[in-house]
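Engineer: The sequence and its predicted three-dimensional model are supplied below.
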Amino acid sequence: MMVPAEKTSFGVYLHWPFCAAKCPYCDFNSHVRHQPVDEAAFLEAFRRELAHFAELAPGRTVTSIFFGGGTPSLMRPATVEGLLEAVAARWPVAGDAEITLEANPSSVEAERFRGYRAAGVNRVSLGVQALHDAALKALGRMHDRAQALQAVELARATFPRLSFDLIYARPGQTLDAWRGELSEALGFAADHLSLYQLTIESGTPFAALHRAGKLIVPAPDEAADFYAATQEMTAGAGLPAYEISNHARPGCESRHNLTYWRHGEFVGAGPGAHGRLATAKGRLATAAESHPERWLERVAEKGHGLVEEGLLTLEEEADEMLVMGLRLAEGIDIDRYQALVGRPLQRSRIADLVEHGMVRHDAGTGRLVATPAGLAVLDAVVADLAA
């Protein structure tokens, strides 16, 4: 059992919103610019926004830093170093802090990776997404299989810790084909894998194709078979699921993401970033302007790019804790839930969900854990518990 870190963890998320191209399935806050990005201007804006967050959350020790995007590996190593220095100028950073940078294989260069490592990055997360050229092309990726494998090898040689992403239940993909692809991926000696079922997000090109009947994804029953096979194979290889889509060797879980899922504190800096901070008045939710240049202007004008900054109600906090915590294999601590939100979960609802095989209640640890059946309908489980 992993040791909960919610009382001591404090993460800093830095959003670099630029990509070389927009993938047709992606609804993240990412933007393509055909002119060079003024990295110096964005670095200075990050410095100013981090100063604002330091006033909101003084006296913390940073346990994890995560460069997300977009494509952070498009940044020069000097910019990454400057951002890490900006964080360290505002808060002490733990000596064993996890510092992750997301990278796309198409933007990986040996010299750049060495620069990130020298700057302090100790974990890289590669957006591989598929191990077949036809699938990569269909997903709109700019790399091919050979580049992906080269990036994995380079990351293993450069960083102490490696994670990479794959997408399954893709159009036309068979279960046997996925088993073969995952088996190959498990042989790459990564200590962490993020394995996502392809979902059709509104507003994306894939959504338009899906509506037009030109993109067919596996039916729910088929997708469930993909998920079950994924759990079985990763567990058998020593990388069990510790969250719905994330798998790791024991001790190699993403500490930064665990801060999210365990209802911890985190700063969200950069265009479109979200944060959650504990204050004397309650849990503060923050959200920044998503458009990069407008964020830049807002920071210049106000000292931060926030467009939302307000306290969550107890109901909102309770829902967040349930939604995030029940994604984890460890579940949630029922007593901690009651202490945080000021009211207990209804025992009758827990009993009903246990009876229907949706959750299990571990009386020894006092934790509530979603079963595989419950994870498949997690939104409904959360709604029932929160009602």
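Structural biologist: Yep, it's here.
Engineer: going forward, measure contacts and count neighbours with C-alpha atoms only.
Structural biologist: Fine.
Engineer: looking at this, residue 308 is in a strand?
Structural biologist: Yes - judged by DSSP: H, G, I helix; E, B strand; the rest coil, residue 308 forms part of a strand.
Engineer: any chance you could map the strands in the stretch 101-250 of the chain?
Structural biologist: All strands of the stretch 101-250 of the chain, identified by DSSP state E, counting those that start in this stretch, fall at 123-129, 161-168, 192-197, 241-243, 246-248.
Engineer: Moving along the chain from the last one, name the first helix or strand you hit.
Structural biologist: Going down the chain from strand 246-248, the next helix or strand is helix 255-261, by DSSP states H and E.
Engineer: Which neighbouring elements make contact with that next one?
Structural biologist: strand 10-16, strand 62-69, strand 265-269, helix 314-325 (3 or more Cα pairs under 8 Å, 6 or more residues apart in numbering; DSSP states H and E).
Engineer: by contact count, what packs against the following helix or strand past the third one?
Structural biologist: The one in question is strand 265-269. Counting by DSSP H and E, the next helix or strand C-terminal to strand 265-269 is strand 274-279. When contacts are defined as 3+ Cα pairs under 8 Å, 6+ apart, strand 274-279 packs onto strand 265-269, strand 282-288.
Engineer: so of these, which one's packed in deepest?
Structural biologist: Neighbour counts (mean count of other Cα atoms under 10 Å) averaged over each of those peak at strand 265-269, with a mean of 26.
Engineer: Tell me what angle that one forms with strand 62-69.
Structural biologist: Strand 265-269 and strand 62-69 are oriented at 40 degrees to each other (axes from the mean of the first three to the mean of the last three Cα atoms, to 10 degrees).
Engineer: re earlier: save the helices and strands packed on helix 255-261 as a markdown table, and put in distance to residue 305 too.
Structural biologist: Below are those laid out as a markdown table (distance: least, Cα to Cα, whole Å):
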| stretch | distance to residue 305 |
| --- | --- |
| strand 10-16 | 12 |
| strand 62-69 | 16 |
| strand 265-269 | 8 |
| helix 314-325 | 23 |
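Engineer: Tabulate the strands of the stretch 101-250 of the chain (CSV), appending distance to residue 155.
Structural biologist: Below are those laid out as CSV (distance: least, Cα to Cα, whole Å):
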stretch, distance to residue 155
strand 123-129, 7
strand 161-168, 7
strand 192-197, 13
strand 241-243, 22
strand 246-248, 17
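Engineer: alright, now check it against this:
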Amino acid sequence: MLNASPLLLPDTGEPGFGVYIHWPFCAAKCPYCDFNSHVRHHQVDQERFATAFLREMGRMRQLSGPRTVTSVFVGGGTPSLMQPETIGAILEGIAACWHVPDGIEITMEANPSSVEATRFHGYRAAGVNRVSLGVQALNDKDLKFLGRLHDVADALKAIRLARDIFPRMSFDLIYARPGQTIDAWDRELREAISYAVDHLSLYQLTIEEGTPFYGLHKAGKLPMLDEEQAAQLYEATQAITASEGLPAYEVSNHARPGAESRHNLTYWRYGDYAGIGPGAHGRLTRGRDKLATATERHPERWLEAVETHGHGMVTEDLLGYEEQADELLLMGLRLREGVDLARWQQLSGRDPDPAREQVLLDHGFIERLGNSRLRCTPAGMLILDAVVADLAC
């Protein structure tokens, strides 16, 4: 059992080394979701899967070498379908492979429909000190539209339990839903903030290929808000959260100072992370190169591969300096703190193109923070992909 101290180590600002565990199973597939999640109408052999996680973990330890873990994130899927004993075995395995200091952030995703007080207490005892709840909406009509198995009463119960049991808690909401107005979103968002939260993840609804929503939208049966309406909702989101003391520290993530997700900061600061489980991705530094890993997405095929070969990896690609520089830019410009220019210059071997940078500066899409960092302005965040593409050229 890992140390369950509520005291969290301070954020050093360094990229860090995270461990991501992917639990691929859900009770139902949401119509908007394109994540690697799978529904099984039979009982999943959790002990067998836990053993496989530990085997693949050993392979990742060989690739990473000795490291100090700065965060753990158990995502999915629906990790709260796991028994606490399964979580406990996985966390113990991480501690056996790498150095895990007391006080690091250990997050687990949970759905309100699968929340039980006894299970939450079990996760806490196993070492989880932060939970991220997939609430998605605070009205029953939209929860039904989004295919969620819980209602608002379930969501509020889960929020109360999480607040009572875990030192830190976050929950997700999806906005820019069909027909949603700024006034309605204002009321819903302020209600969400009122539940004593210190972190919110707020995502615009997008139509992803291969999802049921994609088919409905393509057939003209799911009208979405236009770009201008979505942009207005985004701008309202930034204003409301800032006024309530939860400013955006990343495009879709808002927190009171000190409550930012340490694990997600590792991604956005372009740190290293070991990705373990079906469909998990990782980035592991090898000298000046970075190894990009990806595993088999299908849970049972991944399980068979691990039991046969010791891992389920299907990709182990070495990224060169230019590829790393592009990824650093893509991830870092999502953050309010921006990109470390010296690190980008070291990887890319060049300065940002002066003419391209000046155009973006003149239009108010980016700004310099002294000579050391570059970041997007609020206006630039609205066209983030275009800004990244311009700077990466």
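Structural biologist: Received the coordinates, thanks. The shown structure was predicted, so the numbers you read here are calculated from the model rather than taken from an experiment.
Engineer: Got a TM-score for the pair?
Structural biologist: The TM-score (TM-score structural alignment, normalised by the length of the first structure) is 0.97; 383 aligned residues with a Cα RMSD of 1.0 Å.
Engineer: quick revisit: can you say which of the strands of the stretch 101-250 of the first structure is nearest to residue 64 of the first structure?
Structural biologist: Of all the strands of the stretch 101-250 of the first structure, strand 123-129 sits nearest to residue 64 of the first structure, with 10.6 Å by Cα to Cα.
Engineer: Have a look at how far, on average, the closest one is from the second structure.
Structural biologist: By mean Cα distance after the TM-score superposition for the first structure, the fitted strand 123-129 of the first structure averages 0.1 Å away from its aligned residues in the second structure.
Engineer: Let me see the ranges of the helices in the stretch 51-200 of the first structure.
Structural biologist: Using DSSP state H, counting those that start in this stretch, the helices of the stretch 51-200 of the first structure run over 77-90, 110-119, 133-138, 145-158, 175-186.
Engineer: Surely residue 200 of the second structure touches residue 189?
Structural biologist: No - under the criterion of Cα atoms under 8 Å, residue 200 of the second structure is not in contact with residue 189, lying 9.7 Å apart.
Engineer: quick one: which of these two has more around it?
Structural biologist: Per other Cα atoms under 10 Å, whichever of residue 200 of the second structure and residue 189 has more neighbours is residue 200, with 28 against 20.
Engineer: Could you measure from that one over to residue 78 of the second structure?
Structural biologist: Remark: distance between residue 200 of the second structure and residue 78 of the second structure (Cα to Cα, to the nearest Å) = 18 Å.
Engineer: Tabulate the helices and strands packed on strand 274-279 of the first structure (CSV), appending distance to residue 226 of the first structure.
Structural biologist: As requested, these are exported to CSV (distance: least, Cα to Cα, whole Å):
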stretch, distance to residue 226 of the first structure
strand 265-269, 33
strand 282-288, 35
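Engineer: what does residue 201 of the first structure align to in the second structure?
Structural biologist: Using TM-score structural alignment to pair residues, one finds that residue 201 of the first structure aligns to residue 208 in the second structure.
Engineer: contacting residues for its match?
Structural biologist: For residue 208 of the second structure, the contacting residues are 32, 33, 34, 214, by Cα atoms under 8 Å, 6 or more residues apart in numbering.
Engineer: What about those residues, which are in helices?
Structural biologist: residue 214 (DSSP state H).
Engineer: Pull out the buried residues from the contacts of residue 208 of the second structure.
Structural biologist: 32, 33, 214 (16 or more other Cα atoms under 10 Å).
Engineer: Next, format these as CSV and append distance to residue 96 of the second structure.
Structural biologist: Listed next are these as CSV, based on distance: Cα to Cα, whole Å:
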residue, distance to residue 96 of the second structure
32, 37
33, 34
214, 43
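Engineer: count of neighbours near residue 130 of the first structure?
Structural biologist: 24.
Engineer: What residue in the second structure is paired with it?
Structural biologist: Residue 130 of the first structure maps onto residue 137 in the second structure, by TM-score structural alignment.
Engineer: For that match, give its distance to residue 113 of the second structure.
Structural biologist: 13 Å.
Engineer: residue in the first structure matching residue 169 of the second structure?
Structural biologist: Under the alignment (TM-score structural alignment), residue 169 of the second structure maps onto residue 162.
Engineer: out of everything not next to it in sequence, what's closest to whichever residue in the second structure pairs up with residue 235 of the first structure?
Structural biologist: When the second structure is aligned by TM-score structural alignment, residue 235 of the first structure is paired with residue 242. Distances taken as Cα to Cα, 6 or more residues apart in numbering place residue 248 nearest to residue 242 of the second structure, at 7.2 Å, with adjacent residues excluded.
Engineer: surely that neighbour meets residue 240?
Structural biologist: No - with contacts counted by Cα under 8 Å, residue 248 of the second structure stays clear of residue 240, the gap being 10.3 Å.
Engineer: Who has more neighbours out of those two?
Structural biologist: residue 248 (24 against 17).
Engineer: Check the gap between the counterpart of residue 198 of the second structure in the first structure and residue 254 of the first structure for me.
Structural biologist: Using TM-score structural alignment, the partner of residue 198 of the second structure in the first structure is residue 191. Note on residue 191 of the first structure: its distance to residue 254 of the first structure, by Cα to Cα, is 10 Å.
Engineer: and residue 302 of the second structure, what helix or strand is that in?
Structural biologist: Judged by DSSP H and E, residue 302 of the second structure forms part of helix 299-309.
Engineer: whereabouts in the first structure does that helix align?
Structural biologist: Under TM-score structural alignment, the alignment places helix 299-309 of the second structure onto residues 292-302 of the first structure.
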